[in-house]
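J.: Here's my sequence, what's the structure:
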Amino acid sequence: MKAYPFILILLLCIAGGFAVPAAAGPSSVSVTSYEVDPQVPIRGDTATVTVAVQNTGTESVAVSRAMLYGSQIGILDSPYQSVGEIGAGTTREFTFPIKTAVSDGIHYLTFVLDFREGGSLRYQVPIRVESTDLAVALVERPDVFSEGRTDAVTLRIGNPRSAGVTGVSVAPEGEGYSVVPSSAFIGALAPDQAATVTFNVTPEEGADVSFRVSYRNGVNTHSTLLPLPLIISEGKRRADPVLTNIDLEANAGGYRVNGDIINAGLETARSVIVTVGEGATPEDPYRIYVVGALDPDDFSSFEVTFSAPEGTAEVPLVIQYRDDEGNIYRSSSAINLGAAAVLPDQGAEGFSGTAIAVVALIAIAIGGAIFYSWRKAKTSQ
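T.: Predicted coordinates for the structure are as follows:
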C-alpha cells in the first residue's frame, strides 16, 4: 500500500509532461507590430503585410522559415523559406505581398515563424477590406448651357473611406466641348476630407462631358466617373437686346431705319451694334450703328442707312453683342421694305412741288414789280 503514493506521483508527472505545448517556441521571441499597406485595401487590391518580430533574449534564436497563411486572401509570394538567426535584442521584419480579391469586411491571415530547434510562433493579422469609392458631386453649374458660351462647373470630391488616398486628380472626358483647365490635381485626401475644383466649360451642340476622378490606394489605381448633364438652350439670365419703335423711310438713295433697342435680359449686353444683314448693302452715313453697352432694362436709339436691289421685299436688321466672357451673339429681325414711307426726292431730278410754287410766286412778284415800274415811267412821259 505504501507504493501507491509513489505510483500516483509518477503518473501525475507523466501527464504533466504531455500537457506542455510541443509547438511553443522561445519565450523571448514575439511579434511586436504589423503593418498593412495600403492600410485599408479595396476589393481586388494588391497589398503588403509586414510583421515585426523581436528577440528580447540574451542569445540568438535560429529560425528556419517564416510563412503567411490565409484561407480567402491570396498570398502572392513566400520569400522566407530560409531565415537564419534573429540576434539578441534585435528586430526582424517579414514582408509578404497579398491579393485582396475578397468581399468587404475583416479577414484574418496567420503569420507562422518556425524555429530550427523546434516549435513555432503564430500570430493573427487582421485585414480590413473596404470598397467604398470617393464621393463626387456637382456643387455649382448653370441650369442650362448655351452653345459657345463659357460657364463655370464646380465639383466637390470627398473621401468617405476609413483611410486616406493619394494622387487624387480630376480630368474631363467626352467630345464637343472646350474646357479650362484641362485637368486638376488635388493630391492626398485624408478620411472625411474634401476638396473642390472648378472648370470653365464651353459646349457645342451635342456635347458630351464627364469628369473622371482618379486616385491611388497604395500602388493600386482607381477611378470614378461623374457625367455632366448638358442641356443646350438659351440662357435664362443672358442679355436679350430687342428692337422696338421701328421707323423705315425710303428715298432715292435707299432706305433709312431708326428706332430703339432695349435690353430685356438679366445680364449686360456689351459692344452692341446694329446693321443690316444679307440682301442689303450698308450705306453712309450710318452703315453700322454702335450702341455700346446696354445694362438690363436699359435702352438706346439707333439709326441705320442702307440700299437694297429693286424688288427686295424685306431685309434683316442684325443685332450683335458680347457677354462678359467675350462670346459673340447675333440676332436678326426682318423689316418689310414695302412699309417704308416715301420721302420727296431732293436729288438731281428736280424740285418738290412746294419749292416750285414758291419760286413761281417769287417770279410773279418780281415780274409784277418790273411791270409796275415800267407803266409808271411811261405815264409820267
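J.: Every contact and neighbour count from this point should use C-alpha atoms.
T.: Noted.
J.: Who are the contact partners of D284?
T.: Applying CA atoms under 8 Å, 6 or more residues apart in numbering, we find D284 in contact with 305-306.
J.: Buried residues in stretch 103-112, which are they?
T.: Of all the residues in stretch 103-112, those buried under the rule 16 or more other CA atoms under 10 Å are 103, 107-109, 111-112.
J.: Go ahead and flag the most central residue of this protein.
T.: Computing the C-alpha centroid of the chain and ranking residues by CA atoms, centre = their mean puts F199 first, at 4.0 Å.
J.: for it, what are its contacts?
T.: Shown in contact with F199 (CA under 8 Å, 6+ apart): 152-154, 179-181.
J.: If we use 6 Å, what do you get?
T.: Listed by CA atoms under 6 Å, 6 or more residues apart in numbering, the contact partners of F199 are 152-153, 180.
J.: doesn't it fall inside a strand?
T.: Yes. With DSSP: H, G, I helix; E, B strand; the rest coil as the criterion, F199 is located in a strand.
J.: Disregarding flanking residues, what is the spatial nearest neighbour of it?
T.: V153 (5.2 Å; CA to CA, 6 or more residues apart in numbering).
J.: what's the spacing between that neighbour and E204?
T.: Distance, V153 to E204, using CA to CA, to the nearest Å: 16 Å.
J.: Over to F115?
T.: Taking CA to CA, one finds F115 at 71 Å from E204.
J.: picking up where we left off before, check the buried residues of stretch 103-112 and tell me the two furthest apart.
T.: Pairwise distances among the buried residues of stretch 103-112 were taken by CA to CA; the largest, 24.5 Å, belongs to S103 and V112.
J.: please give me the structure for this one as well, since I'd like to look at both together:
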Amino acid sequence: ARAQISVTSVSLDPEVFEPYDTGTLTCEIKNSGQTSVPIDRVTVYDKDITLLSREYDTTAWIGPGESKTFTFTIRAQCGDGTYYPILSVNTRESGSIRYPVRLKVDSTTPVISIQQKPDTYTAEKKEKIVLAISNPRDNEIKNLHLTPSGEKVVLSPTDSFIGSLKSGETSEVTFEVTPTVETNLTFTLAYANGETDHTTSRALPVIFGYDKKQADPYVSNVIVKKETSGYHITGDVTNAGMENAASVVVTMTGEAEPIYPYKNYVVGTLKPDDFSSFELSFNTTGATVVPIEIKFKDDDGNQYTRTTDLDLTHAMKQDENNGSSPILIIVVILICLGGVGFYVYRKRILPGVFR
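T.: Next comes the predicted model:
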C-alpha cells in the first residue's frame, strides 16, 4: 500500500510568508495502485511552523487511480529564512510518508517611492504628487489600498485602491495636495499577503518656501507726475514667472489714497514673460514712499499679493525742476520781442542799408 501512495503536489498560499503570517498548505495525495488504500492520518509539523487547523485523523479511503486533497492552516512563527515543515501521511497497513515542504519567510515589504513632487509648497496652493507602488517580493500581494493623511491639508482623492501586484510590478498613484500649514504627509499602504493583512507607510514633509515656477509679476518703467489734484503714474507690469498670473489688478495702498480717474488698473491675465502697461491716480498727505500693490491669482484660483515701494521724493524734485520758471519765461518773451522789433526796424527804417 505504501508504494501505491505518493504526494503529487504541494502548494502554499501565500507562496512566500512574512514573519508570523497565517496561510494555507494544500497537498494532493494519489493512489497509483490497483486497490483502495486507507489513510489514517495526515498532518504537518515543525517547531517553527505552527499548525492552526486540525490534522486529518479520520480514516479516508483513496480508490485506485484517485487523488485526494488535504488543506491545512499554518502560521510562520519565525523570522526570515527557509524552513522545511514535514507533511506526514500515515497509512493503516504500511507506515507513513514524510514529505519535507520548502517554505520561505521574507519580511520585505512593498516600496512607496516619490515619482513627482513640487520643490516647495505654498499655503493653499494645489500641488500634484505622484507615487509609485512597487512589489519587490517573490510573490503576488493583494488588496493594496493607499491612504494619504496630514494635518490641515486637503487631499484628492482621499484614498486609492490599487488591487493586486505581482512580483516586480509597479503601479502609479496621483494625489492633489492643498496644504494650509506646514505638515507631514503620511501615505499608508495596506495590503494582504495571503490571509494576513499588513501596512507600510512613507512620510513626506510639506515645507513652505518660494516656488521658483509660480507667477511673479513686478512693476518697472514707472513715471510719476505731480498734478494739482494729486499724483499720476504710468508703468509696466511684467510676469517674470513660469506660470500664468490671472486676474491681475494694480492699485495703490498704504498711505496712498486712490483717486479718479485711475483708482485701480485691471490688467487681466499675464502669461510667462508677458507684460502690460498701467496707470494710476492717487493722493497722499506727507508720505514720501507709498506702495504699489499687485493682486493676482494662479490657475487654481488662489490669490496672491505683491507690493513695490514707490519713492515720491524724486518725482517732486523732478516736478519742481522741470516746471517753467517765471524769470525764464520773461527772458524768452523779451528775446522774441527784440527779434521782432529788429526785423521791423530793418524793413522800414533802414531799407536802403540792406539792399
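J.: In three-state terms, label the equivalent of Q115 of structure 2 over in structure 1 for me.
T.: By TM-score structural alignment, Q115 of structure 2 lines up with V139 in structure 1. Following three-state DSSP, V139 of structure 1 is assigned to strand.
J.: which residues sit in contact with V139 of structure 1?
T.: Going by CA under 6 Å, 6+ apart, the list of residues near V139 of structure 1 reads 154-155.
J.: One more pass at 7 Å, please.
T.: Listed by CA atoms under 7 Å, 6 or more residues apart in numbering, the contact partners of V139 of structure 1 are 154-156.
J.: Where in structure 1 does stretch 141-154 of structure 2 align, residue-wise?
T.: Residues 165-178 of structure 1 are where stretch 141-154 of structure 2 lands, counting by TM-score structural alignment.
J.: So what touches the matching stretch?
T.: 182-190, 201-204, 206-217.
J.: What subset of those residues is buried?
T.: Buried among these (16+ other CA under 10 Å): 183-184, 186, 188-189, 201-204, 207-217.
J.: Give me the aligned partner of V219 of structure 1 over in structure 2.
T.: Match for V219 of structure 1 (TM-score structural alignment): E195.
J.: What is the burial count for that match?
T.: Per other CA atoms under 10 Å, the neighbour tally for E195 of structure 2 reads 14.
J.: swap in L270 of structure 2?
T.: 24.
J.: contacting residues for it?
T.: Here L270 of structure 2 is in contact with 239, 244-246 (CA under 7 Å, 6+ apart).
J.: Could you dump those residues into TSV and include distance to K347 of structure 2, secondary structure and neighbour count?
T.: Putting these into TSV (distance: CA to CA, whole Å; DSSP: H, G, I helix; E, B strand; the rest coil; neighbours: other CA atoms under 10 Å) gives the following:
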residue	distance to K347 of structure 2	secondary structure	neighbour count
N239	65	strand	22
N244	71	coil	23
A245	70	strand	27
A246	70	strand	21
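J.: hang on, the earlier thing: need the counterpart of the residue nearest to F199 of structure 1 in structure 2.
T.: Checking TM-score structural alignment: V153 of structure 1 goes with I129.
J.: follow-up on the earlier one: for the match of stretch 141-154 of structure 2, list every residue counted as buried.
T.: So for stretch 165-178 of structure 1, counting by 16+ other CA under 10 Å, buried means 165-166, 168-173, 177-178.
J.: And stretch 306-324 of structure 1, by the same measure?
T.: Buried, per 16+ other CA under 10 Å, within stretch 306-324 of structure 1: 306-308, 314-323.
J.: ok, so of those residues, who is nearest P97 of structure 1?
T.: Distances from P97 of structure 1 to the buried residues of stretch 306-324 of structure 1, taken by CA to CA, are shortest for D323, at 58.2 Å.
J.: What lines up with the closest one in structure 2?
T.: D323 of structure 1 maps onto D298 in structure 2, by TM-score structural alignment.
J.: Report the contact partners of that match.
T.: 244-246.
J.: so P38 of structure 1 makes contact with N217?
T.: Yes. Between P38 of structure 1 and N217 there is a contact at 6.1 Å, judged by CA atoms under 7 Å.
J.: still on that earlier bit, let me have the buried residues of stretch 103-112 of structure 1 in JSON lines, adding secondary structure and distance to G254 of structure 1 as columns.
T.: Formatted as JSON lines, those follow (DSSP: H, G, I helix; E, B strand; the rest coil; distance: CA to CA, whole Å):
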{"residue": "S103", "secondary structure": "coil", "distance to G254 of structure 1": "83"}
{"residue": "H107", "secondary structure": "strand", "distance to G254 of structure 1": "90"}
{"residue": "Y108", "secondary structure": "strand", "distance to G254 of structure 1": "93"}
{"residue": "L109", "secondary structure": "strand", "distance to G254 of structure 1": "94"}
{"residue": "F111", "secondary structure": "strand", "distance to G254 of structure 1": "98"}
{"residue": "V112", "secondary structure": "strand", "distance to G254 of structure 1": "102"}
